[in-house]
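Enquirer: Fold the following and give me the result.
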Amino acid sequence: MVTRVTDRDFSSFVRDVRKRAHVSFRELSDSAGVSNPYLQGERGVRRPSGAVLRQLALALRMTTPIMYLRAGVGRGEDGSATPLAIATDRDLTARQKQTLTEMYEAFCDQNDRTAK
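Expert: Okay, here's the model as predicted:
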């Protein structure tokens, strides 16, 4: 049975992590480099981009794969299942998952720049 992650679930997750880290809404906005209105994701923004998820993960000191999973991102923006595969691989450590995700995203960014 597949459980669908709702916007409310993700919003609650971000709020809980932010509060446990003793970070104000404004501090999170500033450190993630995301505008206050966009960061309303804590209050229900839909479909945050991969870039925003990476920035939030960094600001909250958590791994990007975990943020992808909590946001319910099963596939990357290009339709790739790679981020989910990395995040759910039981043979990898958290650091290995983070490194692989960063490498994958760097390759995708490079391909996007080359295609333009």
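Enquirer: make it CA atoms for all contacts and neighbour counts henceforth
Expert: OK.
Enquirer: mind listing the helices for this protein?
Expert: Per DSSP state H, the chain carries helices over the ranges 7-20, 25-32, 50-59, 64-71, 82-88, 94-115.
Enquirer: With mean neighbour count and distance to Gly44 as extra columns, can I get these in CSV?
Expert: Shown next, in CSV, are those (neighbours: other Cα atoms under 10 Å; distance: least, Cα to Cα, whole Å):
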stretch, mean neighbour count, distance to Gly44
helix 7-20, 17, 5
helix 25-32, 16, 14
helix 50-59, 19, 14
helix 64-71, 22, 11
helix 82-88, 19, 22
helix 94-115, 14, 25
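Enquirer: could you dump those helices to TSV with distance to Glu42?
Expert: Formatted as TSV, these follow (distance: least, Cα to Cα, whole Å):
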stretch	distance to Glu42
helix 7-20	4
helix 25-32	9
helix 50-59	11
helix 64-71	11
helix 82-88	22
helix 94-115	23
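Enquirer: structure for this one too, so we can compare:
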Amino acid sequence: MVKARVTETVGALGDYLKEQRTQSRLSLRQLADQAGVSNPYLSQIERGLRKPSAEVLQQIAKALRISAEQLYIRAGILSPDDGVGGSVELAVLGDPGLTERQKQSLLDVYASFLALNEVDAVAAAPADAEESVTDAETAQ
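Expert: This next block holds a predicted model:
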């Protein structure tokens, strides 16, 4: 299920990039040159076969003159629902002192913590509901 969601996200990103490139009246080769990536690699991104790194997305965004954050959201790196979380992710992505690999590792760890907390919250919810019922029965 997770792999399907990633594939879906990467495909949607590719469609969006192709649309933005077309609107900018750039050929695939022109955008690849401006973004500093190879033509075949950019083609694979547009076709949804590759998931680009945050750094590559930033280069593509700069070449297309669009928001890098919008590409991060479309790539699944950032969640549009994240209030505070988005700022953590943006801070990691924007830190020039980290390598691309370090950034991705930090984002992966951060995402795993959020997912673990979500699982814990769901698991705790039924127990909280049972305690409320027991407390209500005891009060009567």
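Enquirer: Would you pull the TM-score for this pair?
Expert: Once superposed, the chains reach a TM-score of 0.63 (TM-score structural alignment, normalised by the length of the first structure), with 90 aligned residues with a Cα RMSD of 3.0 Å.
Enquirer: ok so, going back, can you check which of the helices of the first structure gets nearest to Arg43 of the first structure?
Expert: helix 7-20 (5.5 Å; Cα to Cα).
Enquirer: which residues touch the residue positioned nearest the centre of the first structure?
Expert: With distances taken as Cα atoms, centre = their mean, the residue of the first structure nearest its centroid is Leu53 (2.8 Å). With contacts defined as Cα atoms under 8 Å, 6 or more residues apart in numbering, Leu53 of the first structure is in contact with Thr64, Met67, Tyr68.
Enquirer: The second structure: which residue goes with that one?
Expert: Using TM-score structural alignment as the criterion, the counterpart of Leu53 of the first structure in the second structure is Leu57.
Enquirer: Could you measure from that match over to Ala115 of the second structure?
Expert: Using Cα to Cα, to the nearest Å, Leu57 of the second structure is found at 24 Å from Ala115 of the second structure.
Enquirer: Ser132 of the second structure too?
Expert: The spacing between Ser132 of the second structure and Ala115 of the second structure, counted by Cα to Cα, is 26 Å.
Enquirer: What of Val10 of the second structure?
Expert: For Val10 of the second structure, the distance to Ala115 of the second structure equals 20 Å [Cα to Cα].
Enquirer: Ok, Leu93 of the second structure next?
Expert: Look at Leu93 of the second structure and Ala115 of the second structure: by Cα to Cα, they are 20 Å apart.
Enquirer: same deal with Val92 of the second structure?
Expert: Going from Val92 of the second structure to Ala115 of the second structure by Cα to Cα gives 18 Å.
Enquirer: now do Ala4 of the second structure
Expert: In terms of Cα to Cα, Ala4 of the second structure sits 18 Å off from Ala115 of the second structure.
Enquirer: When those two are compared, which one has more neighbours?
Expert: A count of neighbours by other Cα atoms under 10 Å puts Ala115 above the other of Ala4 of the second structure and Ala115, at 12 against 9.
Enquirer: I am finished for the moment; much appreciated.
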